[in-house]
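A.B. asks: Pasting the sequence and the predicted model now:
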Amino acid sequence: MKSPKAIIHLLSSSLISFLFYVLAITCLTSTTVSVSYGGNETDYLALLSFKSKVTQDPYKVLTSWNHSFHFCDWSGISCGKRHKRVTVLRLDSNGLEGSLSPHVGNLSFLRGLSLANNSFQGTIPHELGRLSRLRYLYLDDNKFCGVIPTNLSRCSNLEDLWLPRNNLDGIIPKEMSVLSKLSRLVIDNNKLTGGIPPFLGNITSMEIFSAVGNPLGGSIPDTLGLWQSLREFYSGSCNLYGSIPHSIFNLSLLVNFSLSNNHLTGSLPSEIGIQLPNLELLQLRTNKLTGVLPPSITNCSKLWYLEMSYNNFSGKLTIDFSKLRDIDTIRLQSNNFHGRGEADDMRFVDSLKNCTRLVHLELSNCNLIGVLPTSIGNLSDQLSFLALGDNQLFGSLPLSISSLVGLTTLDLIGNLFKGKIPSTIGKLKKLQYLSLSRNQFSGPIPDAIGNLSLLTLLYLHSNKLEGLIPSSLGNCEKLNGLDLSYNRLGGKIPKQLLQLPSLTYFLDLSNNTMSGSIPSEIKDLKMLSGLDLSYNELSGTITSSLGECIRLTKLYLSGNMFEGTIPSSFSSLGGLEVLDISKNNFSGKIPQFLGKWKSLEYLNLSFNDFEGEVPVAGVFANASLFSVWGNDRLCGGLVTLELPKCKETGSKKKRFPFFILVIVIAPTLLIVLCCVYLLCKKKRNSQPSESSGSERFMKVSYNQLLKATDGFSTENLIGEGGHSSVYKGILDSNDDKSVAVKVLHLQSRGAHKSFIAECEAWRNIRHRNLLKIITSCSSTDFQGNDFKALVYEFMPNGSVHDWLHSSENTSKLNLLQRINILRDVANALDYLHNHCQTTIVHGDLKPSNILLDDDMVAHVGDFGLARLLGTDLNQNSSTGFKGTIGYAPPEYGIGSEMTSCGDVYSFGILLLEVMTGKKPTDGMFIEGLSLHKFASMALPDQVIDVIDNDAIVLQSTEANAKKVEECLAATIKIGVSCSVDPPPQRMKIEIVVNELQRILDVLQNI
């Protein structure tokens, strides 16, 4: 046992150790706090306030913002060496969500603030006006709303102000005119109005101005001519009108000048090339400009991009391109460049021989008259795209065209070319798209065309071609579509052509003089979507092998000499939408399986020798969907067919006395009718509001919807748009299933029109890939105000936009899911465009309007901008922007009417967004780069570099990985083909459906 002295000594030692420990902790804590504050509590507290307003930090970039580090060492922070004050706050592309704290205005030494490509929302704090030292402010690609703060005018040292791709509205504030050092103002893709204000001309330091995609309106002010330092000017799709002020053409330092998709009128000054010698990009497409395209453009020796398409330029094209040695793209289509009284409009081609970097030349629909000179062969071997379609070019196609070995697209459709197609065309080994249709070519199709092994689409229809179809076409192993219709081709269908598994889009040999029967090799075209052999001299029975083409949606065999019965193997063609076998010699009974095909929209059996009873099921239940005229031995069917009744078979049945039936049934029937009448009258009197839908929809009142959504509570709010708010709810009459209630903001301009458009669109459409409408309500609320709402089936998996861009979705869409969704959307569009009684244009296709159910099946919704073609309903005005910026096609920007081609463009952009994960309004798409071009440049070998990483599934074998890459390339190619600028060149939606299905089949078998 220890002595008392030893115990006291031990306690003393422990106490001293404890005091030293406490002292050390105190010093460490004091040091930590001192390090955190760094002698400047204002900056420290401002940064903590910034962090407190951030609600989502997926990459944990703000985890270093704690007491363990001096704030100058925090992520994204830079400080001055002398005072240790924050000079730069940069947190670009970190997925941050939340609002921007007004306390950032207390960072009084701040010179740079960059929060681009995040998801900050709310208004831009006016307290930023306190930052008198601020030189650059980058808030692009966020969700800021409200107006541009007037207090920013107090940032007297501001040089760069970038606010593009937000939701800002209002006008450009007048106070900004005092920002004397501002040199770069970028406000693209917001909702700004009020025009380009004249006072901006006072900012004489301006070097870059970009306002693309704002509904500004108004004219271009003459005062902008004071921007003597201006190098780049972009104001496309701004609803501008009037002429371009002459003062603009005095800005000699201007390099990039773009005013596309507006309503500008007037002509260009003849000396534009002398006044603007430094131009590299000149883009004035889709306006209403007139006059001659000034020859002085040749003086712009640095020009690489010239786009003046879709205007009203006239007169002869006399630009001397020989001095434009850097020119890459010339797009002048859809103008009127014919010289009066002359027929040599193509002489300008001679001057293109020095343009060794030329890649894209497009002069379609320009009313050019003349011969295509042999000097066409002197063009750049880099030339990839050549389009001279829909002009009046005549004479022979020069042999020298074979020198353009870089061509991937050659489009000469709709001219007056005659003579033979030169066999030298087989030297264009890179050619993927070839159209010589609607000309006067004669003679045989050259065998050399089989050398075009990369060819995917070949159009030779509407010529005078004769002879046999060359078997060498079987060498075109990538051929997706072939159209040889309306020629004079004869002989048998070559078997080699039918053994191309790549032939999936269409094969059209109609209106020729083909003979013989359909070869059994037709079975190899299992993925073919459309087959047209009509109006030839084909004969014999239909081979049962045709039943193996299970992907067929359209089959035309009319106007031949086929005989025999419809083969039973046809029963496997359950996906057919159109079947036309009229004007042949078919016989026998109409097969019952034709009435069981759910997809069949039109059936033509007329002018054959069918006999027996006409079915009444399926397509036969609607007389407008089928035809059986000219078959004299048919009977029965619908009464409207007025065919004779079919004779009864077997023993004659004993008839029950008719008068007894009358005595028994009549009183009963009278009683039933009275009950039904009274019931309907009672129900009609008790109904408080009237549904705007047809009688097949249930009726709901305002009170029921109020109850279903718990008083339209914010807890049930699941979405909000310009014209409406959407709430989740449960209707008592809907088996307690969740519904989505879309309540229209009737005080919003256009909301009533949007409601009518949706009601008309939903009235008679049903499809598994369209959002299911349950009912609509047009009534008044308890205050007597008009109330309109639509009730839809609730989609538990949200929208495609949420899956692509919301940080709340931790799981991402895999490749198969993405292709399935795209196939579903394409199916819906195909139905709306091609299979409704009246063609319906959706008008606003985008990821937020594509909703996903429990099984991740896609449903297209929001028909607020829909248009029913061929009716007086929902006609859109020619003024105003239709759709959503980024997804709406270019032609809508100049007031063109909505068309199905516009929907296809939107689908193309949607596809590219789904596959790349990038919005069309992404901040990277500047200076002429777009989502379409971004994807197009990756084809065919670099596609993997642009695909969203979450979509790529690594495969275990090299062969499987290659198949995946091929599928990715094929998918991107569809998106690019759908989103090309000239509407007629966009891929048909029915072709899109079949191609996506083919891609899905390949992926599912990996």
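C.D. replies: Sure, I can see it. For clarity, every value in this text was computed on a predicted model and none was experimentally measured.

A.B. asks: Going by C-alpha atoms from here, please, whenever you check contacts or count neighbours.
C.D. replies: Fine.

A.B. asks: tally of neighbours for the closest residue in space to Phe50 that isn't next to it in sequence?
C.D. replies: Among residues not flanking Phe50 along the chain, Ser101 sits closest, at 5.1 Å (CA to CA, 6 or more residues apart in numbering). For Ser101, the neighbour count with other CA atoms under 10 Å is 20.

A.B. asks: distance of Ser101 from Leu832?
C.D. replies: Noted for Ser101: a distance of 47 Å to Leu832, by CA to CA, to the nearest Å.

A.B. asks: Could you do Leu179 as well?
C.D. replies: For Leu179 relative to Leu832 (CA to CA), the value is 52 Å.

A.B. asks: Same check on Asp320?
C.D. replies: Distance from Asp320 to Leu832, by CA to CA: 48 Å.

A.B. asks: Pick out whichever of those two has more residues nearby.
C.D. replies: Using other CA under 10 Å, the more surrounded residue of Asp320 and Leu832 is Leu832, with 23 against 17.

A.B. asks: Where do the strands of the stretch 351-500 of the chain begin and end?
C.D. replies: 360-362, 369-371, 385-387, 392-395, 409-411, 416-419, 433-435, 440-443, 457-459, 464-468, 481-483, 488-491 (DSSP state E, counting those that start in this stretch).

A.B. asks: For the fifth one, enumerate the helices and strands it packs against.
C.D. replies: On a contact count with 3 or more CA pairs under 8 Å, 6 or more residues apart in numbering; DSSP states H and E, strand 409-411 meets strand 385-387, strand 433-435.

A.B. asks: What lies in contact with the first one?
C.D. replies: Strand 385-387 is contacted from outside by 359-364, 407-412, using CA atoms under 8 Å, 6 or more residues apart in numbering.

A.B. asks: Same list (the residues you listed) but as TSV, adding neighbour count and distance to Phe441.
C.D. replies: Formatted as TSV, the contacts of strand 385-387 follow (neighbours: other CA atoms under 10 Å; distance: CA to CA, whole Å):
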residue	neighbour count	distance to Phe441
Val359	20	27
His360	19	25
Leu361	19	23
Glu362	20	22
Leu363	21	21
Ser364	24	19
Leu407	25	21
Thr408	19	21
Thr409	21	19
Leu410	20	16
Asp411	19	14
Leu412	23	12
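
A.B. asks: hold the first one in mind and look at this next one:
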Amino acid sequence: MPGSVVAILQVVLFEIPKNLSQCRNLHYLNLIDNELTGIIPSELSSLIKLDALGLSDNNLSGNTIPPFFGNFTLLIVLSLSNCGLHGYIPESLVHLRNLKQLILDTNQLTGEIPFGIYNISTLETFAVFTNQLQGNIPFDIGSTLPKLRNLGLGDNNFSGVLPVSLSNASSLRFVGLFANSFTGPMPKNLDRLLDLRFLSIWSTNIEDDISFISSLTNCTRLTVVDIFDNMLTGSLPVTIANLTTQLRKLTIGINRIHGTIPSGIGNLIGLNTLSLQLNLLSGPIPSTIGKLFKMQEINLSANMFTNELPSSLGNLTLLNILYATRNNFSGSIPQSLANFSRLLVLDLSVNNFSGVIPREIMSISSLSIYLDLSYNALFGSVPSEIVWNFSKHYKRMHKLAASSLRRKFATGEIPQGLSVLRGLQDLDLSRNNFSGLIPSFLDELHLLNLNLSFNRLQGPVPLEGVFRNTSAVSLQGNNELCGGILELKLPYCPSITKKNSSYILLKVLIPSAVLFIAILVLSCILIRKKTKSRNNHYASSFESQFKRLSYADLLRATNGFSEANVIGSGRFSTVYKGVLEDGPPDTVVAVKVLNLNIRGAHKSFMSECNALRGARHRNLLKILSISLSIDFRGNDFTALIYQFKANGSLENWLHQNENIDRYLTLMQRLNIAIDVACAVEYLHSGTGSDIIVHGDLKPSNILLDDDMTAHVGDFGLAKVMSNISSGFAAGESSSIAVRGTIGYIAPEKALILISSLLSKLFNGHPINNGQTCEDTNLAMSTNQPAAHVNASTMSRAKKASRHGER
């Protein structure tokens, strides 16, 4: 081969052959997309006449970019995309003064780009996106790279201000700066980029007024503008109507843009994607939107739009996706939407739509992925067309993620036609007026979640399928249901032989006559509390109504995590009062936001989740939802969402401000003590094979609801053990390391009885005044379950209770 010019074109190899070094006159070497592995042999350093070298789309992991590549001074093209490279970009590449294309994207490169690369004036394509590079972009990049056409810096860790000199590279076509940590405003002179076609700056932390978009009106070849998920403010300028008709995609969602949509948006007749979600936009949707005949996807979610949806939307016959959830739309759903002959997704939930469900909408034959009309004021029976439509097209319905009909006040029986939807995963029929039996086909579907709560269903609950998982099925608010698995705690059906549940409970929990009396007293009190809780049955089903919430959801709920909404704080977290928009009116919650910068915060979060994931008790604070999300700055965000308890913590009642005139009666103190004792007893012996040690039981972690019922919360220091014997050997007392809050940590091996809990409350002192236990070391120290309450103590409590009633 010496003395010849050879081009090697995409041959199938396993490793890069070392004997290629003999091809010293080789000008073109293309080994792209050959599943190559192994090292980049140093022998290739002899190929100093190369004009083009391509190793992209291989598996060369473990390799760095060899410094000897800098000796290929005749190179015009260097393509090393997606081949598993790591490490720094070698400084030697600055010697490639003839380079036109430098393609290093989709690797694991780190560090900063050598400054000299920005001075290779011949560069036309510079692509390093999807790496782990950092540093600032030189302020004069547009002057030092005047021939630049394609600039791909996205998905890295670049920072600093976007250089104004970009407009000097007047040949720029592609600008991809997305997913970085840039700061400051956008350059205002982009109108000089007359050949610009693609502008992507999403998730870059840019802070600016959206008015800079007016500078793009001269870019007559522009097809894509992606500027969502930044910190853009202001209102949409009317000059948006002057953008080129070549524009196909405009995404400005997840910002802070307010005002209305200019009617001139109807001029952008080339648009096929419009994304405006999660802003502060208001007013009606202009009817001119019906001029966008090429539109395929519209997202208007989570704004403050009002009025009716314009009937002109029906002109968009190519539309595949329409999201309009969480706004203030009203009136009836336009029948013209039936013209959406290609619609796959329709979400109009959480608005103020009224009237009957249009049969025309249910007749859209293409509607096969997602339908949600929930949380509106719609009424009437479910149209037969929805069953016919779903049945006729069931072969496509295997992709159906959720068919939500909840809160539409539908009547009659659950439609049998749904039985053909064998791919259905989530079905929400809650808050309607469905009646009759639960159809047997529901336990045959492969459902992951089923919500039938708050209807008028009756009769036996199936025992198979989704009904075997209590966390996947919600049946609250159907008072005539019976049977089902034991965990559902429904009454026995008349046809089922009924065992005496009280006898079983006594047989398991009462080893002596003394304990029988104590448990009987507790049972009477709990029955009274159960009767009282029936009037608040919605709270018991609250948990099933919410799924994971995003950072944006909680930001809105807490008024931007305002200090005015703070209701508590600790070492690892801050708790805010919030009102959820995606729920019934006045849905008040407590949002516990973890400070992940504090060491131990993540461990505290995991402890709380592990402790409560299988715990179900009326005196435990319930987790309604969690949020594992990303905030607007790209940082990890973790929060727990709990039921809000209106009367705050026991700490505030025992040590209240002198200016607040409120106190706990003797009966209230007794009830609180019994509530806490019941919670602790359940944690230590009522969760099946697990034993939960709270680790930080104190007045500030005991919350009181409207009825002054106590709920134990804050399980950040909790410990879960498989059984009591695994944590403590017979005859030993607790040797757990010190956990909890100073002032509430028990001396090792101390014997603390529930009488201490009661007496402290009656005297108006904290539950544990400097000497309580890691919950109930009373149980741990004596090697007895926490339910073994001293009989004389309970007797005195009962007498005090009767005296207080008189």
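C.D. replies: Arrived safely, thanks for sending. All values reported here derive from a predicted model rather than from experimental measurement.

A.B. asks: Next, the TM-score between them, please.
C.D. replies: The TM-score (TM-score structural alignment, normalised by the length of the second structure) is 0.59; 523 aligned residues with a CA RMSD of 3.5 Å.

A.B. asks: Let's have the strands of the stretch 351-500 of the first structure in a markdown table, adding distance to Pro889 of the first structure.
C.D. replies: Formatted as a markdown table, the strands of the stretch 351-500 of the first structure follow (distance: least, CA to CA, whole Å):
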| stretch | distance to Pro889 of the first structure |
| --- | --- |
| strand 360-362 | 19 |
| strand 369-371 | 30 |
| strand 385-387 | 20 |
| strand 392-395 | 28 |
| strand 409-411 | 22 |
| strand 416-419 | 31 |
| strand 433-435 | 23 |
| strand 440-443 | 33 |
| strand 457-459 | 24 |
| strand 464-468 | 36 |
| strand 481-483 | 25 |
| strand 488-491 | 38 |
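
A.B. asks: Which one of the ones you listed lies nearest to Ile989 of the first structure?
C.D. replies: With CA to CA as the measure, strand 481-483 is the member of those nearest Ile989 of the first structure (13.9 Å).

A.B. asks: How about residues contacting the closest one?
C.D. replies: Contacts of strand 481-483 of the first structure (CA under 8 Å, 6+ apart): 456-461, 503-509.

A.B. asks: do that again at 10 Å, thanks
C.D. replies: 433, 435, 437, 455-462, 473, 497, 502-510, 528-530, 532, 991 (CA atoms under 10 Å, 6 or more residues apart in numbering).

A.B. asks: what does stretch 486-497 of the second structure give?
C.D. replies: Residues contacting stretch 486-497 of the second structure (CA under 10 Å, 6+ apart): 459-461, 463, 467-471, 473-476, 479-484, 498-499.

A.B. asks: Just the buried residues of it, please?
C.D. replies: 488, 490, 492-493 (16 or more other CA atoms under 10 Å).

A.B. asks: how far does it sit from the chain's center?
C.D. replies: Remark: stretch 486-497 of the second structure is offset 36 Å from the chain centroid, using CA atoms, centre = their mean, to the nearest Å.

A.B. asks: and that stretch, how far apart are its ends?
C.D. replies: 14 Å.

A.B. asks: Which of the strands of the stretch 351-500 of the first structure sits closest to Leu168 of the first structure?
C.D. replies: strand 360-362 (36.5 Å).

A.B. asks: helices and strands around the closest one, which ones?
C.D. replies: strand 305-307, strand 329-331, strand 385-387 (3 or more CA pairs under 10 Å, 6 or more residues apart in numbering; DSSP states H and E).

A.B. asks: residues in the second structure aligned with it?
C.D. replies: Under the alignment (TM-score structural alignment), strand 360-362 of the first structure falls on residues 273-275 in the second structure.

A.B. asks: What subset of the contacts of stretch 486-497 of the second structure is buried?
C.D. replies: So, by 16+ other CA under 10 Å, the buried ones in the contacts of stretch 486-497 of the second structure are 459-461, 467-469, 471, 473-476, 481-484.

A.B. asks: out of those, what pair is the most spread apart?
C.D. replies: Gly459 and Ser471 (20.8 Å).

A.B. asks: For the aligned residue in the first structure for Leu26 of the second structure, give me its contacts.
C.D. replies: Structural alignment (TM-score structural alignment) places Leu26 of the second structure against Leu110 in the first structure. Going by CA under 10 Å, 6+ apart, Leu110 of the first structure touches 43, 78-80, 85-89, 104, 130-136.

A.B. asks: I'd like to know which of these are buried.
C.D. replies: Looks like these have 43, 78-79, 85-89, 104, 130-136 buried, using 16+ other CA under 10 Å.

A.B. asks: Check the secondary structure at Ala789 of the first structure for me.
C.D. replies: strand (DSSP: H, G, I helix; E, B strand; the rest coil).

A.B. asks: Is Leu137 of the first structure in a helix, a strand, or coil?
C.D. replies: Leu137 of the first structure ends up strand, using three-state DSSP.

A.B. asks: And Ser391 of the second structure, by the same measure?
C.D. replies: Per three-state DSSP, Ser391 of the second structure ends up helix.
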